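# Everything below, folded, please.
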Amino acid sequence: MIGWMEAVVLGLLQGLTEFLPISSSAHIRVVSAFLGWDDPGAAFTAVIQLGTEAAVLIYFRKELWEIISTWTRSLFKPELRDHFAARMGWYVIVGTIPIGVLGLVLKDQIEGAFRDLRLVGTTLIVFGIILWFADRTARNKLTLEKHLNVTHAVVYGFAQALALIPGVSRSGGTITAGLLLDYRREAAAKYSFLLAIPAVLASGLLELAEIGNGDAPDWGPTILATVISFIVGYAAVAWFLRYISTHRFTGFVIYRILLGVFVILAVSLGWIPVQG
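Okay, here's the model as predicted:
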């Protein structure tokens, strides 16, 4: 079971890593294994992500209000349907469908086989290399306002769905897709964060019923981890958006590869168990 100290550490990890392209779920899984803690499980991970998602809601509150209000009014006022905020509402909805469908279909694998540390280490390496390739070849020129469309939203959506496997990274997968589509780094990251909102909220709320039952952690540590992830996550998203406006993702790529190699080596040598 997750205790108070574990909750503090895992909440910090969630807040620090959710918005970086290094996979928060992988870090929670790997750190728990190295410290000899029980695997906190998919339910705990999904619920504490509500904290970091609350940070996104507050950070982008003005844009979100404009999107929601304009999209809602456009349902009754045809003249608003070409407004970017109204279109963005549809792009977020369309982009959420892949992870929603695959999340339900693959629920058993998400809670079991996908948490295999050999798979986690491999995805850290492979998708780190893909991120490096995308960052090096992207023309970094498209903007959301002028170029985002339904096709691109679907591509983003399937990239986000890959994050059902710990190690891929929700932000890393969607940002990589955006770079491959030639979006600017900041634009790719912004849409990545907005696109995650429905999926993370739905996943976290659905998993709330699991907290305190069976092998899932109790409510107290879960709430503490969620609050910590919110506070740390708000600072992390603000820093990350400033950082990528002037820097490439090379540092994150190197980190992912080194961590992935270390995880696979640790499992191979028996330092940590394959499953929690």
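# Please count neighbours and contacts with C-alpha atoms only from this point.
OK.
# Find the residue at the geometric middle of this structure.
R170 (3.1 Å; C-alpha atoms, centre = their mean).
# Quick one: residues contacting it.
R170 is in contact with 18, 21, 23, 159-163, 192, 196, counting by C-alpha atoms under 8 Å, 6 or more residues apart in numbering.
# Neighbour count and distance to D116 for these - can I get that in CSV?
Shown next, in CSV, are these (neighbours: other C-alpha atoms under 10 Å; distance: C-alpha to C-alpha, whole Å):
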residue, neighbour count, distance to D116
E18, 26, 20
P21, 27, 20
S23, 26, 15
A159, 26, 21
Q160, 28, 20
A161, 25, 18
L162, 21, 15
A163, 21, 14
S192, 27, 26
A196, 21, 24
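# Now, the residues you listed that are in helices?
159-161, 192, 196 (DSSP state H).
# To check against the first, give me the structure of this:
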Amino acid sequence: MSIWQAIILAIIEGLTEFLPVSSTGHMVIASSLMGISAFEFTKMFTVTIQFGAILSVVVLYWKRFINSVDFYQKLLVAVIPALAIGFVLKDYVDAMLERVEVVAISLLLGGVILIFVDKWFKEKENPVTTPSYKNALIIGLFQCIAMIPGVSRSASSIIGGLTQNMTRKAAAEFSFFMAVPTMLAAATYSVLKDLLHLEISDVVKLDFPKIEKALSSITPQEWQVLAIGNVVAFLVAMAAIRFFVGFLTKYGFKLFGYYRIVVGLVILLLLGLGIEIKIV
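Next comes the predicted model:
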């Protein structure tokens, strides 16, 4: 992977991770068109740069993360369903990840839903701005729908927030906060288990020889590409979050719905043309 390819993927990650458009779908298209989807390092790169995107939320909303213990307790309640269900259904989820048509169909159906979301969940008087523990749990259950590739973690969790009478802004921001522990856990597990071939126990026990051997498998050039990717993803994600909150508050979801439909159709078109597409 060249530095320019890394920058392109990092920009896509930063732009799409927190928008309700499915970052997976965009990574599928971009990596396939650049001819790098089959490379093992591409998978490592797309997982690793999520750390940069996660950091953008912490930096933008740092006051929330030092606000109170109650904040973390609600986040814990919200992410437990995804962690539990993800652990139990990991093999089934991994099997779905191999099917690009699932991504395309999820994008299409999700797009149709987003077109009508604003009509279904009109903001009412006395909306919820700070979720209760019950609200957090229900939103967490909605987030589990995103285990289907192409659904979008952001879209499912924001819609979950809307079902709890939250404002668009509050639902979007809570979705960002949920992303930190959810993505951190998923990305860390994937890097250790699937990419470095380490067990979590190896890290906990500080098995330095095994850790050093795993890390040495990454070349200096690859470390450079990973560093650049994380910086780019961090900066772009910060800008995307600021844009999304303002846009969503003013205009709603409809445009994102139409956009998802277009992306889904593009993937189906690429499949129809016989272009090799692989989920990274």
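# Just give me the match in the second structure for the residue nearest to the centre of the first structure.
In the second structure, the residue paired with R170 of the first structure is R153, using TM-score structural alignment.
# For P273 of the first structure, see how far away the residue nearest to the centre of the first structure is.
Separation of R170 of the first structure from P273 of the first structure (C-alpha to C-alpha, to the nearest Å): 25 Å.
# Equivalent analysis for T246 of the first structure, please.
Taken as C-alpha to C-alpha, the span from T246 of the first structure to P273 of the first structure is 40 Å.
# neighbour-wise, which of these two wins?
More crowded of T246 of the first structure and P273, by other C-alpha atoms under 10 Å: P273, with 16 against 9.
# A134 of the first structure maps to what in the second structure?
A134 of the first structure maps onto V117 in the second structure, by TM-score structural alignment.
# Give me the nearest residue to its match, chain neighbours excluded.
F253 (6.9 Å; C-alpha to C-alpha, 6 or more residues apart in numbering).
# What of L57 of the first structure?
L57 of the first structure's closest residue in space is L64 (C-alpha to C-alpha, 6+ apart), at 7.4 Å.
# Which parts of the stretch 151-276 of the first structure are helices?
170-180, 185-207, 219-244, 250-268 (DSSP state H, counting those that start in this stretch).
# Kindly compare burial across those helices and name the winner.
Burial of the helices of the stretch 151-276 of the first structure is given as mean neighbour count (mean count of other C-alpha atoms under 10 Å); helix 170-180 ranks first at a mean of 28.
# how far does it sit from the chain's center?
Relative to the centre of its chain, helix 170-180 of the first structure is centred 10 Å away, using C-alpha atoms, centre = their mean, to the nearest Å.
# Same question for stretch 44-64 of the second structure.
10 Å.
# So which bits of that stretch are buried?
For stretch 44-64 of the second structure, the neighbour count (16 or more other C-alpha atoms under 10 Å) marks 44-58 as buried.
# one step back: among the ones in helices among the contacts of R170 of the first structure, find me the one that's closest to L13 of the first structure.
Nearest to L13 of the first structure among those is A196, at 18.2 Å by C-alpha to C-alpha.
# The second structure: which residue goes with the closest one?
Checking TM-score structural alignment: A196 of the first structure goes with A179.
# Would you enumerate the residues in contact with that match?
I54.
# what does V94 of the first structure give?
150, 153-154, 157.
# would you turn the residues you listed into JSON lines with neighbour count and distance to Q109 of the first structure?
Shown next, in JSON lines, are these (neighbours: other C-alpha under 10 Å; distance: C-alpha to C-alpha, whole Å):
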{"residue": "V150", "neighbour count": "15", "distance to Q109 of the first structure": "29"}
{"residue": "A153", "neighbour count": "24", "distance to Q109 of the first structure": "25"}
{"residue": "V154", "neighbour count": "19", "distance to Q109 of the first structure": "23"}
{"residue": "G157", "neighbour count": "27", "distance to Q109 of the first structure": "19"}
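# quick check, nearest of the residues you listed to R256 of the first structure?
G157 (22.2 Å).
# Not counting sequence-adjacent ones, nearest residue to that closest one?
Closest to G157 of the first structure by C-alpha to C-alpha, 6+ apart is G95, at 4.1 Å.
# Work out for me the element the aligned residue in the second structure for the one you found sits within.
By TM-score structural alignment, G95 of the first structure lines up with A78 in the second structure. For A78 of the second structure, the host element (DSSP states H and E) is helix 69-88.
# ok, residues contacting the helix or strand just after that helix?
The helix or strand immediately downstream of helix 69-88 of the second structure is helix 90-97, counting by DSSP H and E. Contacts to helix 90-97 of the second structure, defined as C-alpha under 8 Å, 6+ apart, come from residues 86, 102, 147-149, 279.
# now the angle from helix 90-97 of the second structure to helix 69-88?
If you take axes from the mean of the first three to the mean of the last three C-alpha atoms, to 10 degrees, helix 90-97 of the second structure sits at 80 degrees to helix 69-88.
# buried set for helix 90-97 of the second structure?
So, applying 16+ other C-alpha under 10 Å, buried residues of helix 90-97 of the second structure: 93, 96-97.
# of all those, which comes closest to I8 of the second structure?
Nearest member of the buried residues of helix 90-97 of the second structure to I8 of the second structure, counting by C-alpha to C-alpha, is L97, at 22.1 Å.
# Map that closest one across to the first structure for me.
Using TM-score structural alignment, L97 of the second structure lines up with F114 in the first structure.
# Report the contact partners of the closest residue to A43 of the first structure other than its chain neighbours.
Spatially, and ignoring its direct neighbours in sequence, A43 of the first structure is nearest to E207 (5.2 Å; C-alpha to C-alpha, 6+ apart). Taking C-alpha under 8 Å, 6+ apart, we find E207 of the first structure in contact with 43-44, 46-47.
# what's the answer for E17 of the second structure, then?
23, 53, 154, 237.
# okay, now the closest residue to L195 of the first structure other than its chain neighbours: neighbour count?
In this structure, L195 of the first structure finds its nearest non-sequential neighbour in V92, 5.2 Å apart by C-alpha to C-alpha, 6+ apart. Counted by other C-alpha under 10 Å, the residues lying close to V92 of the first structure total 24.
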